[in-house]
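> with the input below, show me the fold.
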Amino acid sequence: MQAYVLVLYYSKSGSIKEMAHLIANGIESTGLAVKIRTVPEISTVVRQAEPSIPQEGDIYCSLGDLENCSGLALGSPTRFGNMAAEMKYFWDQTSELWLNGALHNKPACAFTASGSMHGGQESTALSMFLPLFHHGMIIMGLTNASPALANTMSGGTPYGASHVSGPLSDRGISEDEKVLCEEQGRRLGEIIRKLQA
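Okay, here's the model as predicted:
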């Protein structure tokens, strides 16, 4: 099996999906392969089971996809300063991997988007870090080596790439936000390559 980095995300309005693909570009620039996966919608009332393969877009992540990755970029929109329930539900199903130590010492990072500048981006990244810490992963963010981190007037934090989408999720990803997504992917890829060496 070829080594790959997993980019796992949940996206409601499309911003996180776009960020996931930008991060994947950064990872691929280091010569590593990427798998992009998402998680299904959830509902408190079961109306109809989701098909195992979505009709469009990226396919759903399996525990095998997660277990066999060399590293992870994890993305979720902000939900009141926390990761979305869909992503939390996925992580709640990973006890088997935790028991096996399947993710120990694998590098990981997080990315997010919110409707406003003060929508809880940093706390959302921190909420995504929690299961990663429990799985024994190595957490990384962004450094001030990228001028876009200091210059951005929109998203981007030391905790990871982020995007301010506006209250109606109608703002496109800014140039600084794009640069930071690709930089985060590149940094993740470089760290994985160093660890593999």
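> could you use CA atoms for every contact and neighbour count after this?
Noted.
> report the separation between Tyr10 and Gly115.
The gap separating Tyr10 from Gly115 is 16 Å, by CA to CA, to the nearest Å.
> between these two, which is the more surrounded one?
A direct count of neighbours by other CA atoms under 10 Å for Tyr10 and Gly115 places Tyr10 higher, at 26 against 20.
> OK, contacts around the more buried one?
Applying CA atoms under 8 Å, 6 or more residues apart in numbering to Tyr10 gives the contacts 16-17, 38-40, 75-77, 84, 86-87.
> so which of the residues you listed sit within helices?
Using DSSP state H, the subset of those located in helices is 16-17, 86-87.
> the protein: strands as residue ranges?
Remark: strands assigned in the chain by DSSP state E are 4-9, 33-38, 71-77, 107-114, 138-139, 162-164.
> between those strands, which gets nearest to Glu50?
Smallest distance to Glu50 across the strands of the chain (CA to CA): 13.0 Å, for strand 33-38.
> which neighbouring elements make contact with that closest one?
Judged by 3 or more CA pairs under 8 Å, 6 or more residues apart in numbering; DSSP states H and E, the packing partners of strand 33-38 are strand 4-9, helix 15-28.
> recalculate using a threshold of 10 Å.
strand 4-9, helix 15-28, helix 63-67, strand 71-77, helix 85-92 (3 or more CA pairs under 10 Å, 6 or more residues apart in numbering; DSSP states H and E).
> one more, so I can put them side by side:
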Amino acid sequence: MMTDKEILILYYSQHGAVRQMAHMVARGVEMVSGVRARLRTVPKVSTVCEASEPGIPDEGAPYASLQDLQECIGIAIGSPTRFGNMAAPMKYFWDGTGSMWLKHSLVGKPGACFTSTGTMHGGQESTLLSMMLPLMHHGMIIVGVPYSESELSSTLGGGTPYGASHFAGMANEHPVSEVEKKLCIALGKRLAQIALKLAA
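Reported below is the predicted structural model:
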């Protein structure tokens, strides 16, 4: 009996927008026959030496492991913007993947990125590009959002060719818009389609 191949949707979300985007990306993944989404998150990074988070989250997706990266045929990573870069918890997770880099474990797998910012020009594109860097060092193939997605040309909020994005507002007053949701779904669908072809 054949089982569906999986795409890892790995995210860090502080106020919920990136988590909502992750679920939209997962919806796009699961529009492709033969593929399922595996949702995972990363814990907060402590500012002291002691651990600050429980071993298992109180709610939502489980914490990611290196095994999740190994088992999935493609990976989408999402993070809020921190001064034009990915948030520390996501960076910390990728900093711990050296053993996989040494074994070339992720070479040839497709990867995609998504982000949310508090201001319209708060570094969406630089954050997406910064998240691509560890993927490229792992030899992954970067998947973006093509302009064949009409929403990319009409959006007044988030949405870039580098990946899906969302404008949340300084007080997170802007929910993920319908256009932003469509671009998240499009990203997930495209990632799954490309992952299946590469896995074959």
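> looking at the strands of the first structure, which is nearest to Arg171 of the first structure?
Across the strands of the first structure, closest to Arg171 of the first structure is strand 162-164 (CA to CA), at 7.3 Å.
> equivalent range in the second structure for the closest one?
Under TM-score structural alignment, the match for strand 162-164 of the first structure in the second structure covers residues 165-167.
> chain center to that stretch, what's the gap?
Counting by CA atoms, centre = their mean, to the nearest Å, stretch 165-167 of the second structure is centred 13 Å from the centre of its parent chain.
> quick one: contacts for the residue nearest the centre of the second structure?
Geometric centre of the second structure, nearest residue: Ile77, 2.0 Å, by CA atoms, centre = their mean. Residues near Ile77 of the second structure by CA atoms under 10 Å, 6 or more residues apart in numbering: 8-12, 18, 22, 25, 40-41, 86, 90, 111-115, 128, 131-132, 135, 163.
> give me the neighbour count for the closest residue in space to Tyr159 of the first structure that isn't next to it in sequence.
Excluding the flanking residues, the one nearest Tyr159 of the first structure by CA to CA, 6 or more residues apart in numbering is Gly141, at 4.7 Å. Gly141 of the first structure sits with 17 neighbouring residues when counted by other CA under 10 Å.
> Gly141 of the first structure matches what in the second structure?
That one, Gly141 of the first structure, aligns with Gly144 by TM-score structural alignment.
> does Leu8 of the second structure touch His23 like I think?
No - counting by CA atoms under 10 Å, His23 is not a contact partner of Leu8 of the second structure; they are 11.5 Å apart.
> more neighbours, these two?
Applying other CA under 10 Å to Leu8 of the second structure and His23 shows that Leu8 carries more neighbours, namely 24 against 18.
> list the residues that contact the counterpart of that one in the first structure.
Using TM-score structural alignment, the partner of Leu8 of the second structure in the first structure is Leu6. Residues counted as contacts of Leu6 of the first structure (CA under 10 Å, 6+ apart) are 24, 27, 33-37, 61, 65-74, 108.
> make CSV from the contacts of Tyr10 of the first structure and add neighbour count and distance to Pro51 of the first structure to it.
Below are the contacts of Tyr10 of the first structure laid out as CSV (neighbours: other CA atoms under 10 Å; distance: CA to CA, whole Å):
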residue, neighbour count, distance to Pro51 of the first structure
Ile16, 25, 22
Lys17, 24, 20
Thr38, 25, 13
Val39, 20, 12
Pro40, 19, 9
Gly75, 30, 22
Ser76, 32, 21
Pro77, 32, 23
Ala84, 20, 20
Glu86, 19, 15
Met87, 23, 17
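> how close does the longest helix along the first structure sit to the second structure?
Identified as the longest helix of the first structure according to DSSP H is helix 175-196. By mean CA distance after the TM-score superposition for the first structure, the fitted helix 175-196 of the first structure averages 0.8 Å away from its aligned residues in the second structure.
> hang on, the earlier thing: mean deviation of the match of strand 162-164 of the first structure from the first structure?
Mean for stretch 165-167 of the second structure is 0.1 Å (mean CA distance after the TM-score superposition for the first structure).
> contacts for that stretch?
Defining contact as CA under 10 Å, 6+ apart, one finds that stretch 165-167 of the second structure is touched by 17-18, 21, 78-80, 113-122, 124-125, 127-128, 156-160, 173-177, 179-181, 183-184.
> redo that, cut-off 6 Å
Around stretch 165-167 of the second structure, the neighbours that count as contacts under CA atoms under 6 Å, 6 or more residues apart in numbering are 114-117, 120, 157-159.
> is it possible to get TSV of those that adds distance to Pro54 of the second structure and neighbour count?
Shown next, in TSV, are these (distance: CA to CA, whole Å; neighbours: other CA atoms under 10 Å):
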residue	distance to Pro54 of the second structure	neighbour count
Phe114	26	32
Thr115	25	32
Ser116	25	32
Thr117	27	26
Met120	34	16
Gly157	35	17
Gly158	33	26
Gly159	34	28
